[in-house]
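# Quick one, what's the 3D model for this:
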Amino acid sequence: MKALVIDDSRVMRRIVTGILRGVGFDTVEAGDGKEALERLTEHPDVALCCIDWNMPVMTGFEFVVEARKRQEWRDITLMMVTTEGEQGQIVRALAAGAHEYVIKPFTPEIIVDKLELLGLVGARA
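Next up, the predicted model:
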C-alpha cells in the first residue's frame, strides 16, 4: 500500500514516513498541497494521505477540498496530522472529507491506532 505524506517540514515528513514504513506502507512525500496534487497524479495507487494544515502555496485544508472534487481520488483515505487543534478546524476538515484528525505532537502509537481504526493496517497483538 502507498501513502503520501504532505508537510512543509522535512523533519515531520521523515517522522511520519518512518511510522508508515514501519507498518508496511511505501511512501511518497510532498512539501505543500499543490505538489501533493501532482504526486497523486503520478502515483494513482495512493491509499492514504497524511496532511499538515499549515503549508505554503496550498494548505492542507485546500488540498482536502481539491482532492475530494476528483472522482478518481475519492477512495483515498485522508488523515490530517497537524498542530491545528481548534474544534472548528477539526469539524471543517472532517466535513470537507478528511477521515481522521491527529494533533501534533503525537506518538507513533496514535498514528498506528488511527490506521487500525481506518482498516489500513491490522490490529496489533
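
# drop to CA atoms for contacts and neighbour counts, all remaining ones
Noted.

# Would you map the helices across this structure?
Under the criterion DSSP state H, the chain contains helices at 10-22, 33-42, 60-69, 87-96, 108-117.

# Could you also give me the structure for this second sequence? I'd like to compare it with the first:
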Amino acid sequence: MSSPRGGDKEGGRDGERQIHVLAVDDSSVDRAVIAKLLRSSKYRVTAVDSAKKALELLGTEPNVNMIITDYSMPEMTGYELLKRVKESPTLREIPVVIMSSENDPDKINRCLEEGAEDFLLKPVRPSDVSRLCGRMRS
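Predicted coordinates for the structure are as follows:
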C-alpha cells in the first residue's frame, strides 16, 4: 500500500509518525555525527548550526519531539536555548538534551536544574542515543 501524497517518505509503515529531533551544534563535524547516530536509530533529524536558527525553526515547525544541543556555541549557548525553550508556553514540553565535551559538574547540574532532560558528554555514542529513546515525547 502506498502512502498518500505528501506523506513522510522516511516514516516507515503507513500511519506511523516518525520522531523528529532538532540537532543544534555549531561544529559541522559534531552536527554530522549526531545526525547520523539519530538517523541510524530511525529518527527524522533537522540539523542547524546555531541556537538562533533552532528558535526560528521551532517557530515554524511545531512537530519537534526533542532538541539535542551543544552547550558551547557563539551568540547563544545551548544553556540559553534551553532557558528560552523552557520559558515558552508553546515549547516548554519539548525535551532538551545538552551535549558538551567538558565534564563540568557545575555546568551539568545547572542544565539539569533548568529543565534539561539529560546531559551527554561528547563524543556522543550509539548507547547515548538508545538511552534517549524513553525520554522522547510524541
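
# rewinding a little: taking the helices of structure 1 together, which one is wrapped up most tightly?
Highest mean neighbour count among these (mean count of other C-alpha atoms under 10 Å): helix 60-69, with a mean of 19.

# What helices and strands are in contact with that helix?
Packed against helix 60-69 of structure 1 by the contact rule (3 or more C-alpha pairs under 8 Å, 6 or more residues apart in numbering; DSSP states H and E) you find helix 33-42, helix 87-96.

# Which residue numbers in structure 2 does the first one align to?
Pointing back at helix 33-42 of structure 1 there. Mapped onto structure 2 using TM-score structural alignment, helix 33-42 of structure 1 covers residues 51-60.

# Just give me the residue right at the centre of structure 1.
Nearest residue to the geometric centre of structure 1 (C-alpha atoms, centre = their mean): Cys50, 1.3 Å.

# what sits against that one?
Ala3, Leu4, Val5, Ile6, Val16, Leu78, Met79, Met80, Val81 (C-alpha atoms under 8 Å, 6 or more residues apart in numbering).

# most neighbours, which of the residues you listed?
Ile6 (32 neighbours; other C-alpha atoms under 10 Å).

# What's the match for it in structure 2?
Using TM-score structural alignment, Ile6 of structure 1 pairs with Val24 in structure 2.

# what's the closest non-adjacent residue to its match?
Spatial nearest neighbour of Val24 of structure 2, excluding adjacent residues (C-alpha to C-alpha, 6 or more residues apart in numbering): Thr69 at 4.5 Å.

# Kindly report the same for Tyr101 of structure 1.
Spatially, and ignoring its direct neighbours in sequence, Tyr101 of structure 1 is nearest to Met80 (4.7 Å; C-alpha to C-alpha, 6+ apart).
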